[in-house]
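**Q** got a sequence here, can you model it:
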Amino acid sequence: MTMFDDRTDAGEQLAAHLERRGLEADIVLGIPRGALPVARPVADALDADLDVVVARKMGAPRNPELAIGAVASDGSVWHNDALIDRLGVSEDYLEEVRTKEAENAREKATRYRDGAELPSLEGKRVVVVDDGVATGATAMACLRQVRDADAAFVALAVPVGSPRSIDDLEAEADEVIALETPPSFRAVGQFYQTFGQVSDEEAIDYLQTEP
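**A** Sure thing, here's the model as predicted:
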């Protein structure tokens, strides 16, 4: 069920769709690392600046791959309350992992911007882009950071996403645009012909490419 050749193809298809919708943006924020090849064509098509918004998954005790939430570089946090309750995760653990991952997110954001701060989002129209949405945890934290920064309009745009996660994310954004929400969704990579890892260096290159 491949839909996209690679992330650049997905970004070009997403950009064309957003143009047809007449979506306007002052700034496009990609979620590193995999979103940057998708976000570059979107920013170019919308004649918007491109930057990053960074969040880190908060892993469960003894199972770090299981997301019990996510935290953005400014400390904005989203918790999967149902999962936290089911696993009996303590408040102390939540605070410990939140603090650690928020610092990791800050360090990554600083590295991507070469020490600069995120431009002011106050009153801006912001489009957050990812290469796809599985659990939606990191996207949720990123949207909260943008909302907390007093953006006037916040949209999430992705090539593909889990129908359930896309529904959940609609509560966090003014608009959520997904080209495809297949009922057979299992993982983002199943919808790409090529879905290799994107290195930090490659991702940063997309930020430095002028339209």
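**Q** going forward, measure contacts and count neighbours with C-alpha atoms only.
**A** Fine.
**Q** checking the closest residue to residue 79 other than its chain neighbours next. Helix, strand or coil?
**A** Using C-alpha to C-alpha, 6 or more residues apart in numbering and skipping the chain neighbours, the partner closest in space to residue 79 is residue 69 (4.2 Å). Three-state call for residue 69 (DSSP: H, G, I helix; E, B strand; the rest coil): strand.
**Q** which secondary structure elements does the host helix or strand of residue 166 sit against?
**A** Residue 166 belongs to helix 163-169 when assigned by DSSP states H and E. When contacts are defined as 3 or more C-alpha pairs under 8 Å, 6 or more residues apart in numbering; DSSP states H and E, helix 163-169 packs onto strand 175-180.
**Q** 10 Å - rerun?
**A** Here helix 163-169 touches helix 137-148, strand 153-160, strand 175-180, going by 3 or more C-alpha pairs under 10 Å, 6 or more residues apart in numbering; DSSP states H and E.
**Q** strand 175-180 and the second one, what's the angle between them?
**A** Meaning strand 153-160. 10 degrees (axes from the mean of the first three to the mean of the last three C-alpha atoms, to 10 degrees).
**Q** how about this one, so we can line them up?
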Amino acid sequence: MQGPEFQDRFMAGRVLARYLSHHAHRPETQVLALPRGGVPVGYEVARALDAPLDVFVVRKLGAPGHEELAMGAIATGGTRVLNPEVLRELRISREQLDAVARREALELTRRESSYRSGRPPLEVQGRDVILVDDGLATGSTMRAAVGALHKQRPAHIIVAVPVAPAETCDEVKALADEVVCARTPEPFYAVGLWYRDFEQTSDAEVQELLERRAQELASPRHLHDASAPLA
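**A** Below you'll find the predicted structure:
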């Protein structure tokens, strides 16, 4: 097996941004990162493309008694994506589903409020949305995110990750308008193996990076920097 591809998530974001240069300096482009690990990657992508950055929070709805099994997911914007097969197989009632969804919605709201520090979420309807994470393994979280994002009616959904198995990238291509997987090593094993530094991203780091990107866009230097070519 070859060594790690990336020093850390920031380096991975800079590499990934090169594959997305055709989206640079376009007012319709937005970057949504899956927290927490996707945010450092998304920050570098947003900087390189001259785009705003926000989080897209996804919470798994674990089946009662089988919490590791996803019966669905909820995401930013209050959207809900369900897995009918699991609901049928485990005979999950509407009351059970709603109880789990309410609990996860509280945590989703708490995280969004904490991450954004009072800033409103980006308006994605009619925009080209680049959905970023630090990598894909099975792709289940990203598939839930894409399904939820579709309900908010963006113009296009672009899934972008630094590293993933080729077969997972192919599966996601059926759901999104564009899929960019910068590296597809074989054998794959796990996302973290392709990073030298894969320490967990903290809530505080997510807050700081979102705040930093918002300040960069509001800076008087932004208009000058926005005209610079993508490296």
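**Q** re the thing from before, how big's the offset between the helix holding residue 166 of structure 1 and structure 2?
**A** Comparison of helix 163-169 of structure 1 with structure 2 after fitting gives an average deviation of 3.0 Å (mean C-alpha distance after the TM-score superposition for structure 1).
**Q** give me the distance between the aligned partner of residue 9 of structure 1 in structure 2 and residue 82 of structure 2.
**A** Applying TM-score structural alignment, one finds that residue 9 of structure 1 aligns to residue 11 in structure 2. The spacing between residue 11 of structure 2 and residue 82 of structure 2, counted by C-alpha to C-alpha, to the nearest Å, is 35 Å.
**Q** same question, residue 33 of structure 2
**A** Counting by C-alpha to C-alpha, the gap from residue 33 of structure 2 to residue 82 of structure 2 is 22 Å.
**Q** neighbour-wise, which of those two wins?
**A** residue 33 (27 against 17; other C-alpha atoms under 10 Å).
**Q** what's the mean distance for the longest helix anywhere in structure 2 versus structure 1?
**A** In structure 2, taking DSSP state H as the definition, the longest helix is helix 94-116. Averaged over the aligned pairs, helix 94-116 of structure 2 sits 2.2 Å from structure 1 after superposition, using mean C-alpha distance after the TM-score superposition for structure 1.
**Q** quick one: residues contacting the residue nearest to the spatial centre of structure 2.
**A** When C-alpha atoms, centre = their mean is applied to structure 2, the residue found nearest the centroid is residue 34 (2.9 Å). Taking C-alpha atoms under 10 Å, 6 or more residues apart in numbering as the criterion, residue 34 of structure 2 is in contact with 40-42, 54-58, 131-134, 141-142, 145.
**Q** surely residue 11 of structure 1 is in a helix?
**A** Yes: per three-state DSSP, residue 11 of structure 1 lies within a helix segment.
**Q** show me what residue 149 of structure 1 aligns to in structure 2.
**A** In structure 2, residue 149 of structure 1 lands on residue 152 (TM-score structural alignment).
**Q** before we move on, back to that, which helices and strands sit right next to the longest helix of structure 2?
**A** Helix 94-116 of structure 2 packs on strand 53-55, strand 58-63, strand 66-75, strand 79-82, helix 203-218, going by 3+ C-alpha pairs under 10 Å, 6+ apart.
**Q** can you tell me which of the ones you listed is most buried?
**A** Burial of those is given as mean neighbour count (mean count of other C-alpha atoms under 10 Å); strand 53-55 ranks first at a mean of 28.
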